[in-house]
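Q: Model the following, please.
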Amino acid sequence: MIQFQKEDIVKRALHPKRTLNLKSKMIGLIGLLIIAIIFFMGIFLHHFITDTLKTQLGDQALSVAESVAHNPAIAEAFRSNDPAAQIQPLVSPIQQATSAEFIVVGNKDEIRYSHPNPEEIGKKMVGEDNQRALQHGESYVSEATGSLGNSLRAKVPIYSGSEIIGVVSVGFLADNIQALIGNYKQETWLMLLVIGLVSLLAAIGIATYIKNSLYGLEPEEISELLFQKETILQSTHEGIIAVNENGQITLLNQMAKLLLFGGEVTDKTLIGEPIQRVLPTSDLPVILKTQESRYDKEQQYGNHVVYVNSGPIYNGGTLIGAVSTFRNKTEIDKLTKELFQIKQYANALRAQTHEFSNKLYTISGLLHLNKKEEVLKFIRMEQDAQQEWIHQLIEKVSDPLVSGILLGKINQASEQQVQMTIDPESSLKTPLTDLQRQALLTALGNLVDNSLDAVKEKPATGRHISLYFTDVGDDILFEIDDSGSGIPDDALPKLFDTGFSLKNGADRGYGLSTTNQLIARAGGVMHVEESELGGACFVVSIPKEENIQ
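A: Below is the predicted model of the structure:
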């Protein structure tokens, strides 16, 4: 199970030098954005409100002017001897009711018949903007300066039948309009200011949330961590593939692409794809369901046999995905074989050391008994026997490592009171390749050890192991016979299977399997048959280098 905590990520941050942290930058940038938006919105609303109020006041003035112009009493008053005396009382209540600054009624010559200031009645209208109404009969809104000042006013012609006899002018002073617009603008800017403050508080909240979501890291730190993660991920010697909680691939390194797909795919073609479609035999969908890890499962992808370790990924106790790692079995086997060979050499040296110690004790005892002649005789006998073996191996075996392990096994057998012999007709003069040498060393180490284990239950006089090897012909041939109990018939079909063993105890069943694989890799074969000594006879046959396909 893989689980990440916030503290784990924060501890790995590098804290590069910076002037402002992410939170300050976000608040500042969002604040500037809010100010800019409010500024342009305020200008827009200023013009919008101004235009809207003028349009509304113009429409209101035009509506009042039309009401007055279409009043039959106004047109009737034009035919009287004193139109002003009748029109002024009719217009004044309307002006007060509509809050208009003025309602002026004039004849075709622009002489006023009504005005808010009675002294202006009888005088000519000011502004010179009545021509469109008097001459063309248009109703419109204009802005001009009259006797009361600059104003927004509506002009509507007065008809008597089809004849234009006068004009009605209804207006609102510009100063009053600007005062009204100013009130609206003040409220608008106040509202925008409140919106800006609320937005700024929201920006602080958003910045704090994002900062916490990023575990307090700055963008520079995140970039550095991402670069480090990618570098480590792509340079690791194990394949790694990860999926999210939906089973979609989220991560894939170079070694995984090499081991699983032969390096013929890219990240972009697989990221986001369902793992079941890409790798139907993957354990990851099962891991997501059961949330249980699996270790050292052997699988084959293409030409690669790999060991797969899979497990769920948690974030704060929540399942967020699963990951599998792939180790090349060939490399592990190679390392295991090398360690096994070292173990064989160490055992051989230990046997020689123990045997030599026994001989020293024998010499010491003879010296204490003052048996000098026997000491000399014993030393010459041991020296002759050792020299005979060394001379025989040097003469018959050209490869020093093979002769070395044979000599070590002879000493090991002697220590365990096992009579181990090498057929006098044995010979191995053919130069060995590294692959052949590795296969033979592993085979000799494993098979002789198995033979020693097989005969140890026998009486001392019945413990025999015989070796025969030759390179006559096209193959290098080794035979290891023992006087043990042999191999049961029901065990023969699975004798070379990984994990199968006739011995009791854990971590068994790998020696013969590894040996068989190495011999097969060198182009050879290994089989077992009944030995003339009564036990098992293992036969190893490896073609010479020129015959390897």
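
Q: going forward, measure contacts between C-alpha atoms and count neighbours the same way
A: Fine.

Q: how would you label the most far-flung residue of the chain relative to its centre: helix, strand or coil?
A: Counting by Cα atoms, centre = their mean, the extreme residue of the chain relative to its mean C-alpha position is residue 81, 98.0 Å from that point. Following DSSP: H, G, I helix; E, B strand; the rest coil, residue 81 is assigned to coil.

Q: Pull the contacting residues for it.
A: By Cα atoms under 8 Å, 6 or more residues apart in numbering, the contact list for residue 81 is empty.

Q: another one to check against the first:
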Amino acid sequence: MRFTTRVLLLQLSTVVAVVLVSTAVFIVLAVEQLKQEAETSALSIARTVAAAPVVRSEVALETSRQINPSAGELATGPLQSYALDVTGRTNALFIVITDGEGIRMAHPDPGRLDRKVSTSFEEALRGEEVIAWERGTLGDSVRAKVPVFAPDSREPVGEVSVGFARAGVLDDLPGLLFGVGAAAALALLIGTGATLVLRHRWEELTLGIQPEELVTLVQNQAAVLDGVGDGVIALGTEGVIQVSNNAAEEMFGLQGLEGMSLQELGLPTDVIASLEAGEERDGIVVGDRVLYLDSRQVDRAGQRLGSVIVVRDRTDMMELSERLDSVRAMTSALRVQRHEFANRMHVAAGLVEAERGTEAAEFLRTMRDRGPVDYPLAGADLLTEPFLQSFLGAKSMEAAERGVQLQLRDESLVLGEVGGVEGTEDIATVLGNLVDNAVTAALAGPAPRLVEVTLLDDGPELVLVVADSGPGITPGTLGPMPAAGESGPDRIHGHGIGLALSRDLLRRRGGDLWVIDPGGGESGRGAVFGARLPGVMFPGDDLREDEE
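A: The predicted model follows:
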């Protein structure tokens, strides 16, 4: 049996029990009220009759006589006539008047006159009023007995007994029971209707899921939310977060997402619009993380319940992608360098074989000073560090292909050497991202399109400054640095993902990334970015020789 059916039966049973108990109590109270009304009426009539002057005088006279009148005399006497008249007007079963010895002086049945009453009359002759349910010569009745006092005296000389038939007392009970029954039936009908409405509302709210199924549903929800590495956010129809797991809270850097809206998560407006439309968005920068968001609408039985957003952390993948791009750039540079170096070695070998030693020596000295490859990097002779020279050389070739001149500024001074695989990868990631963004920005600016790089080292620390000739950073797009990319993509400087990743990478190493000059506006300058990379440089050969 379904839970809602059991609840329905339980509620109906409760309503029936309450109605039955209430009906029984009401009937008992109604019967008691009818009895009390009959007793009050009998007592009032008896008091009125006993106080009548004719009754007091006739009863006092009869009690004082030595010989009682006969039944015939009493039947035609004033008391019988008075009692019958009052009986007819009050619909009483009987009105009996007796003398001090209990002899009937008035009775509905004339044949019972001049006889002693069948019930006790001593209390009335003691001056007491009595109400009792008794059986007499006329059957069961409620009767009131009051004393009759002698004229101008408080001495009891007789009794007046007024009775109403038991059946007559309950004459109004059938109508009362009908009213009670109708009210009970109406109460049952209302209770049944309320129970059915409650059942329908219950199933509507729970989508027809029974409590036993709810337990399983909660267990499955806990398993799904806590058993996956992805973040899960459930939105209601009003766009308020109803459920979230720990992974989602960790990715957004917030606690207690329930009750919050998507705007409070720091998501851009266009991303929120896409999620509300059930679309997916990738590369969303939130704080130090790059997130993938996938929104799915949830329906059950044709009813819209809201949506579920799956959140995946793409930060590590994007960092690997940035490093991979840097490695590809270095690989391409090395391939070009190897090919060019081989060609120059052939030239040098040819000069030696042709016994043109002076020219060969001069050619080799030029290779030593300028490097094995002629890169389109202006100011390349200012840089002797092999890795930085090769990396910027490769970037200059890529920039040249896009019509942008890459230049090393005169202020550059690098005395040490890049050390370690991790340091090499970090420099390639940060410098490569800044140069690529600068090239993209320069393409949006006027000719000549130029990107300037300044490199300075101080012990183990390397400082980068990258400037472009583009239109500058559009206000409000990158957000306040170093929180680059949090407010959405910049139309010129890329999507902000690389900047956020580079900043996060530098901060983990103890460095930083910031905007020196946003450019644009009346200045007519492009943007200038700065970065500080600690622990990536080691003393060069010249420095090591000086230390020795």
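
Q: All the helices of the stretch 201-350 of the second structure, residue numbers only.
A: Remark: helices of the stretch 201-350 of the second structure, listed N- to C-terminal, are 211-226, 246-252, 269-276, 315-353; assignment by DSSP state H, counting those that start in this stretch.

Q: ranking those by burial, who's on top?
A: helix 246-252 (a mean of 18; mean count of other Cα atoms under 10 Å).

Q: So what touches it?
A: Under the criterion Cα under 8 Å, 6+ apart, residues 226, 229-233, 255-257, 265, 286-287, 289, 311, 313 lie in contact with helix 246-252 of the second structure.

Q: Generate a ChimeraX selection restricted to the buried subset of those.
A: Typed into ChimeraX, the line below selects the buried ones among these, using 16 or more other Cα atoms under 10 Å:
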select :226,230,231,232,233,257,286,287,289,311,313
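
Q: would you list the helices of the stretch 201-350 of the second structure in a markdown table and tack on distance to residue 98 of the second structure?
A: Conversion of these to a markdown table gives the following (distance: least, Cα to Cα, whole Å):
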| stretch | distance to residue 98 of the second structure |
| --- | --- |
| helix 211-226 | 78 |
| helix 246-252 | 98 |
| helix 269-276 | 99 |
| helix 315-353 | 115 |
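
Q: Residue 511 of the second structure: which of these is closest?
A: Each of the helices of the stretch 201-350 of the second structure was scored for nearness to residue 511 of the second structure using Cα to Cα, and the closest is helix 315-353 (16.5 Å).

Q: tell me what the closest one is packed against?
A: Contacting helix 315-353 of the second structure under the criterion 3 or more Cα pairs under 8 Å, 6 or more residues apart in numbering; DSSP states H and E are the following elements: strand 289-300, helix 357-370, helix 386-401, helix 421-443, helix 497-509.

Q: give me the number of residues near the residue lying closest to residue 309 of the first structure once chain neighbours are set aside?
A: For residue 309 of the first structure, the nearest residue in space outside its immediate sequence neighbours is residue 295; the separation is 4.4 Å by Cα to Cα, 6 or more residues apart in numbering. Residue 295 of the first structure is flanked by 12 other residues according to other Cα atoms under 10 Å.

Q: How about residue 469 of the first structure?
A: For residue 469 of the first structure, the tally of surrounding residues (other Cα under 10 Å) stands at 22.
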